[in-house]
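Asks: Sequence plus the predicted model coming up.
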Amino acid sequence: MYYIIGRRMNMGKRQEAALETKKKIIEAVKQLLEQKSPEEISIEEITKKACIAKGSFYTHFKRKEDVILEIDFQEYAFLKDDVSRIQGVEQQLSYYLIQSVKIIEKNSLSVARQWMKGAVAPLQEEKAGTRKYRFDYDNILSILNNGIDQKELKQTTPVEILTEMMMNQYYGAVASWCILGQERSLVSMMEHYCQYELKILLQDYQ
C-alpha cells in the first residue's frame, strides 16, 4: 500500500515538473516575441531562455510554431469572453472574426501556414490546426445558437450550414493570405467580408 501511494506521489511530482517545464517554454517564447519576429527565434534560443535541455522542448512541442499557437489560444480565450459582452449576433460574429484574424496576422506567415496544414489534416489527428478549427467552429456555432435563443434569428435558421459557410470564408481568407503574403492584409479581407457578405448572409434569418 505504501509502495502504491509512493508511486502516485512520484507521478504527481513528475506531472508538476512537466507542467512547470511547459510553462517555462511558453514564457520564454513570450519574452522572445517582444524582441524578435517568430522567424528569427530558434529552438536553441528558446531552450536557453527557459533554462531547459533541448530534448525537454520536444517532449512538449514539435516546433516553435506550436508554442506560438499555444500562446495565441490564451488570447482566443479572452476573445471568447469579450464576444459575450457584445450585443447583437452580427456584431458578435464580426468582432470574433476580425479580432481572431488580427491575432493570426500579428504573428507570422510561417505560424499560419503551420496550423493551416493541421486544419486540413484528418480530424482524428489532434494537431494545432485541427484544435484551432474546432475552436472557431464551436464559437461561431455558439454565437448563432445564442442568436436564436435571444430571438435575433429565426428558429429555422440553419446554424450548422451558416457556420460551415463562415468557416469556409474564414479559412479561405487565411489560406489566401498564406499564399499571397504581404500583398494582401488578412484583417482587411475579413473586415470587407463582415461589412458586406456577412450582413447579406444573415438578413434572411433575422
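Replies: Okay, I see it.
Asks: Please make it C-alpha for all contacts and neighbour counts, starting now.
Replies: Fine.
Asks: Quick one: the helices in the protein, in order.
Replies: Using DSSP state H, the helices of the chain run over 2-33, 43-50, 54-60, 64-84, 89-106, 109-119, 128-149, 159-180, 186-192, 198-203.
Asks: Quick one: list the elements packing against the shortest one.
Replies: When you say that, I think you mean helix 198-203. helix 89-106 (3 or more CA pairs under 8 Å, 6 or more residues apart in numbering; DSSP states H and E).
Asks: Other residues contacting the helix it packs on?
Replies: The contact list for helix 89-106 (CA atoms under 8 Å, 6 or more residues apart in numbering) reads 72, 75-76, 79-80, 83-84, 86, 112, 140, 143-144, 146-147, 152, 170, 174, 186-187, 190-191, 194, 198-199, 202.
Asks: Between helix 64-84 and that helix, find me the angle.
Replies: If you take axes from the mean of the first three to the mean of the last three CA atoms, to 10 degrees, helix 89-106 sits at 160 degrees to helix 64-84.
Asks: Could you give the separation of helix 89-106 from the chain centroid?
Replies: Relative to the centre of its chain, helix 89-106 is centred 12 Å away, using CA atoms, centre = their mean, to the nearest Å.
Asks: ok, structure two:
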Amino acid sequence: MVEKLPLSKRKLQARETRKRILESALSLFREKGFDQVSIDEITSAAGVSKGSFYTYFQTKSDIIIEEFRLIDDYYQKKESAIMRSPDAASRLIAFTKFQLDYIRKNLGFRTLSILYINQMSVFYDQKILANRERTLVRLVSKIIADGQASGHIRQGDPIELAEWMNRSMRGFFLDWAISKGSIDIRKDGMRFFSEFVLPALLAYPIRHS
C-alpha cells in the first residue's frame, strides 16, 4: 500500500482558498440567485483576488459543476458500504438513504434549487444531470446489472434503468425544493422510493404481509 505524503503548506493554502471561493459563491447564490451574483462579489466575500478565482474556476457555472463533483465523490466513498448489502434491492435502498441524507445535510433546498435552475438554463451547456459518465449512473447501473444477473431486477439496459430511477428521484427532490423543505425528505423520500420507484425496477412484486 502506497502511503500518501502530507500536503505541502502551499497546497494546503490552495485547497483552503478554493474551498473559501466555493462556499462564498454558494452562499451568495442562495441569498441572491445565481444570475444576480458577480465574480467580483464572490471574490470580495471570499477575501481573495479576482485572479485567484480564475486560478480555480473559469466561470461561475464551474462552481455548480464542482458541487456535482463533490456529490459524486460522496457516492464513490460510500460505494463499498452500499455494496455490502446482500442483494440489489437492499443496495438500491442503501444508496437512496445515503443520497437523501447528503442532500438534506450538505445541500438543503436552496442550494438544490440553484443547481437545478442552472442545469435547466439554456445559457449553460454543461448538463451534468443528464451525464451518463457520472459516478451516480455508474454505481446505480452496476447494482442493477448485478440484480439482473441474479434475477432480482427486471431486464433492460442497466444504464437506461438507472436513468429512469434517477429521473424519478429528481422529481421528488424538485418537489421538496418547491415546498421549501417542508416535506420530510428522509421519511417521505424513502417511502416514495420503496413504494413507487423500487417496485418498478424489480423482476417480481413486493409482497406485503
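Replies: Structure received. Everything numeric here is computed off the predicted structure, so don't read it as measured data.
Asks: Quantify their similarity with the TM-score.
Replies: Overlay of the two chains. TM-score (TM-score structural alignment, normalised by the length of the first structure): 0.65; 180 aligned residues with a CA RMSD of 3.9 Å.
Asks: how about a markdown table for the helices of the first structure, with mean neighbour count added?
Replies: A markdown table is the format used below for the helices of the first structure (neighbours: other CA atoms under 10 Å):
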| stretch | mean neighbour count |
| --- | --- |
| helix 2-33 | 14 |
| helix 43-50 | 17 |
| helix 54-60 | 14 |
| helix 64-84 | 16 |
| helix 89-106 | 19 |
| helix 109-119 | 18 |
| helix 128-149 | 18 |
| helix 159-180 | 17 |
| helix 186-192 | 19 |
| helix 198-203 | 14 |
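Asks: Let me see the contact set for the spatially most central residue of the second structure.
Replies: Nearest residue to the geometric centre of the second structure (CA atoms, centre = their mean): Ile71, 4.0 Å. If a contact means CA under 8 Å, 6+ apart, then Ile71 of the second structure has Tyr102 as its contacts.
Asks: Repeat that for Glu79 of the second structure.
Replies: Leu139.
Asks: Mind doing that once more with 10 Å?
Replies: Counting by CA atoms under 10 Å, 6 or more residues apart in numbering, Glu79 of the second structure touches 73, 91, 94-95, 135, 139-140.
Asks: from those, which is closest to Ser61 of the second structure?
Replies: Distance to Ser61 of the second structure, by CA to CA, is smallest for Asp73 among the contacts of Glu79 of the second structure, at 18.6 Å.
Asks: mind checking what the closest one lines up with in the first structure?
Replies: Under the alignment (TM-score structural alignment), Asp73 of the second structure pairs with Gln74 of the first structure.
Asks: mind checking how far that match is from Asp138 of the first structure?
Replies: Distance, Gln74 of the first structure to Asp138 of the first structure, by CA to CA, to the nearest Å: 16 Å.
Asks: repeat for Tyr76 of the first structure
Replies: 12 Å.
Asks: now Ile86 of the first structure
Replies: Distance from Ile86 of the first structure to Asp138 of the first structure, counting by CA to CA: 18 Å.
Asks: for Lys22 of the first structure, same thing?
Replies: Lys22 of the first structure is 26 Å from Asp138 of the first structure, where distance means CA to CA.
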